[in-house]
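In: fold the following.
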Amino acid sequence: MAEIINVFNFLKDYNEISNPVITDITKQKWSMGFKDIPKIEEIWSAFAEGVNDEKILDVIKPVLLPCPIPDEMIIDWIEGDWKDLHIDAIKFIEEKTKVEHSQAGDIEQIEQFSDNDKRVNAFTSWIEERNEWLNKEIPKEKGLEIYNKLFKLHSDIKRESESVELVLGDGNVVWKTLGISHPVLLQKVKLIFDPDVPKFTISCEESDTELYTSLFRTISSVDQSILSDVIKDVEENNYYLTDTINTSALFNRLINVVDKTGRLVEEYEKDYTGPMIKSDPMLFLRKRNLGYSLFIEKIIEEIKSNESLHLPDFFNTMIGKYDNTTKEIIEEESWNFNGIDEDILLTLPANNDQMRIIKYLNHYGAVLVQGPPGTGKTHTIANLIGHLLSEGNNILVTSHTEKALTVLKDKVYKDEEIDLQSLCISLLSSKSQKEEMDKAINEMAIKSTSIDLNKEKEAIEKLTVERKNLIEDYKKLRNDLISVRSQEYKDLVFDNQTIKPIEAAKFISEGIDKYDFLEGNTTDCTVNLPLSEDELIRLYSSNDDISEDEERMLSKKLPLLGELWTVEEFEEGSEKLNNLQSATLIEKPILRLTISEKDRLN
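Out: Have a look, this model is predicted:
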């Protein structure tokens, strides 16, 4: 076991080198503190309202109103861009010089702003209106900035959804000497966009709270034994981040675990260099690989604590322990090109290569399949799921991307009677997991109440026999077809000579109406004609020596030997015929048998 533990320790260390622990929140891909969120009607915050709910934040797009328009009598006296929301103090022009034109010439007159009381009162009233506008619109502008940040964040998450996740954090630990400034109590959240309002909603329906244990492991002063108790407490009690009373007590415990000089503070102390923790909720975007090291640590802990734990045999190869016994080489029979096997039940069509993958898995306990997109890997996994379920196994499927799991689920077998997709439960989303769990339970409940086990067992036995017979028939038919097909490419043997099929076909094609052959069957198509050319000519020339009547007579069947007359019967018949001829006085030749003819017939 020590060698295997070393393998996992190597993987853990390699991951930490490739993905170092982020201890400064500003180095995350994106972050936003709740303290920066203004209090306006368009924004609702669970932290501001002090409620414990799945919903954390609502941000409706604020609509900025224009600045109140000043009266016409003062609009020309106002300096600068009075419409600009970022200009706080608005000044007026103290005096203006007017030029009056007359016959005597141009006369300049200086007019003071304060010369007209109505103008002064109008400016004062407008300034009050504008200040009210500033007090309302400046927070709304900040709210619009937050909305725009969330809009960009939504686009980034959508583009990189498989590699990033949005997290809500609180309990910000600051330790200036170590360069640490990061929340430690975390919870994954979702960012939902409603374009009809438009509005962004952040909710924490995904998973339970967790501690940022990777950060604690970078601090040498942390008491790891007490930290384990705190981790267990967080896992069991599921703290709400908006429940500031409970989280404050937790933060106080945590900072004392970090270091004996740790402090729980309301505001950060500028001159203090020790560790501090403060309730300072914030959102941030992080890479998804942060739980990899923790996962490996749990594997190592389980291997150490369970001496009877059985690990797959392929681990021996990883640590250099090779099996010297000869392994069976798995090869499919030549007929099995469609992935049919008597011992393996599949729910989807398969080929010989996919069948070999399943047999390797059954034989060795592990198999590595590599191939470019579109080569049937997902189809093969879906087929594996059906096969493993038929053997009563539980199956866990993992992937780098959630999209790949969704595609795989759609490939799993489903029809009107059997729905294996309903047994697939996602472990990534608590909401979808609940829906899929309910669907799976409902499917199992329906099947369990509608199935007669005895009848099903009988049906299984019957189908097993039928399937076996069908496979045997399939083998025979396929072999017959292959044999017939092979004749098209097999060389012909004629007159002790080998002839290519293409050459024979050309000869027959060119010999139509020229080399026609006699009708009839032959006992051996590989031998030549038993007649020479002269004998064949003589045979055909004999057609002129035989009359049509003789040819018809010769074409008739010969009588059976038992039906032929004996010599005595023939003599008796001949005598009767001669007597009849004499009686009728018709001259006819008299039939007599000579001594030699008698001997020949006998």
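
In: please count neighbours and contacts with C-alpha atoms only from this point.
Out: OK.

In: what helices or strands is the lengthiest strand in the chain leaning on?
Out: Using DSSP state E to define each element, the chain has its longest strand at strand 164-175. Applying 3 or more Cα pairs under 8 Å, 6 or more residues apart in numbering; DSSP states H and E, one finds that strand 164-175 makes contact with strand 180-188, helix 244-258, strand 276-278, strand 282-287.

In: make JSON lines from those and add distance to Trp77 and mean neighbour count to it.
Out: Shown next, in JSON lines, are the helices and strands packed on strand 164-175 (distance: least, Cα to Cα, whole Å; neighbours: other Cα atoms under 10 Å):
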{"stretch": "strand 180-188", "distance to Trp77": "51", "mean neighbour count": "23"}
{"stretch": "helix 244-258", "distance to Trp77": "53", "mean neighbour count": "18"}
{"stretch": "strand 276-278", "distance to Trp77": "51", "mean neighbour count": "26"}
{"stretch": "strand 282-287", "distance to Trp77": "46", "mean neighbour count": "20"}
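
In: to check against the first, give me the structure of this:
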Amino acid sequence: MNKIAVNNSKKDIDTLNKVVSLFKFIEEINKLKQKIILNIKDHEWHRFIEDIPDDPENIHVFYRDRIGDVEEENETSVLLSVHKPEFERCPQPNSSFKKWLNDGWGEYWKDVSVKESLFIKSEDSFPLGKDLKNINETKENEHFEENSKRVQQYQSWKKLRDAWAERQNFIAKTRKFFMDLHKMSVALEREAETLELIVADGFIQDKVNAEIKHPIVTRRVSIRHDADTNTIYIEDTNSDSELYTELFQRIEDINLKDDRSCKLRITRKGLSPTG
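Out: Take a look at the predicted model:
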């Protein structure tokens, strides 16, 4: 009988520990959900639409409230698409000046330059039929600008190379934006219970409380990666738009009784930060 009582007691303790652990987990989840963020910069990640790289070839922003092409806009739920572009090869330098180039000429983030001078091997003149073993080799210090044709060819190539470097810097910004979205996509998939992606509008700043800088109309969206085209899509969902009423609790002279009517108005009129 004592052994049975001891075993039952252990089971009860194990069950109690599991229940306590479960409640602690739920408590932490609720803390995350109930955390009131006053400044948009305090979110895990954010991006203003004007900060999206201007790359029409690889990035497309779809405004749902656009007047033109209404039928086309309504056929898709895509709000943003970002394709990951590949870097381009650097234009190859002419052999006449390639050995004069300093290291890094093929890296777009570095400035291109040439050596001021080089020691060039030259052979002493000798009469025809002279034994080649007796030819003396000397080194002469030659300056890059001594050869006008070489300088001209270098300058022509440098213009092409500078234009290439500018394009690569442009591509790098799009690639970074793509990688930011990809990392966020992975994080959302891994922590779906605590993280979500939203679009927002109706930015509010409070003169009294300088910490308050946040939009009030939000809507949950989804993100997916198309591996075949290496493109990330942010898409609208069937979720209703929401009013971030928790923000009003920190603002003076706000009638909190109107929260419900505001929410109903948003739902009935279909107001959304997507347009």
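
In: what about the longest strand of the first structure, how far off from the second structure?
Out: In the superposition with the second structure, the average deviation recorded for strand 164-175 of the first structure is 2.3 Å (mean Cα distance after the TM-score superposition for the first structure).

In: what's the angle from that strand to helix 244-258?
Out: 60 degrees (axes from the mean of the first three to the mean of the last three Cα atoms, to 10 degrees).

In: what do we get in the second structure for Met32 of the first structure?
Out: In the second structure, the residue matched to Met32 of the first structure (TM-score structural alignment) is Arg47.

In: nearest residue to the middle of the second structure?
Out: In the second structure, the centroid-proximal residue (Cα atoms, centre = their mean) is Phe177; its distance is 2.1 Å.

In: what lines up with that one in the first structure?
Out: Using TM-score structural alignment, Phe177 of the second structure lines up with Ile146 in the first structure.

In: name the element that match belongs to?
Out: Element membership of Ile146 of the first structure [criterion: DSSP states H and E] is helix 117-159.

In: okay, helices next: where are they in the stretch 501-602 of the first structure?
Out: 501-510, 533-541, 548-555, 567-583, 595-601 (DSSP state H, counting those that start in this stretch).

In: in the second structure, which residues correspond to the third one?
Out: Meaning helix 548-555 of the first structure. Going by TM-score structural alignment: helix 548-555 of the first structure matches no residues.

In: save the helices of the stretch 501-602 of the first structure as TSV, and put in distance to Gln187 of the first structure and mean neighbour count too.
Out: Shown next, in TSV, are the helices of the stretch 501-602 of the first structure (distance: least, Cα to Cα, whole Å; neighbours: other Cα under 10 Å):
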stretch	distance to Gln187 of the first structure	mean neighbour count
helix 501-510	76	12
helix 533-541	102	10
helix 548-555	104	10
helix 567-583	123	13
helix 595-601	120	10
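
In: save those as TSV, and put in distance to Pro66 of the first structure too.
Out: TSV is the format used below for the helices of the stretch 501-602 of the first structure (distance: least, Cα to Cα, whole Å):
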stretch	distance to Pro66 of the first structure
helix 501-510	91
helix 533-541	117
helix 548-555	120
helix 567-583	142
helix 595-601	140
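
In: among those helices, which comes closest to Asn19 of the first structure?
Out: helix 501-510 (67.1 Å; Cα to Cα).

In: which part of the second structure lines up with that closest one?
Out: Going by TM-score structural alignment, helix 501-510 of the first structure lines up with nothing in the second structure.

In: tell me how far that helix lies from the chain's centre.
Out: 54 Å (Cα atoms, centre = their mean, to the nearest Å).

In: distance check, the match of Phe177 of the second structure against Leu283 of the first structure.
Out: Separation of Ile146 of the first structure from Leu283 of the first structure (Cα to Cα, to the nearest Å) stands at 12 Å.

In: joint contacts of those two?
Out: With Cα atoms under 8 Å, 6 or more residues apart in numbering applied, the contact sets of Ile146 of the first structure and Leu283 do not overlap.

In: just give me the neighbour total for Val221 of the second structure.
Out: 19 (other Cα atoms under 10 Å).
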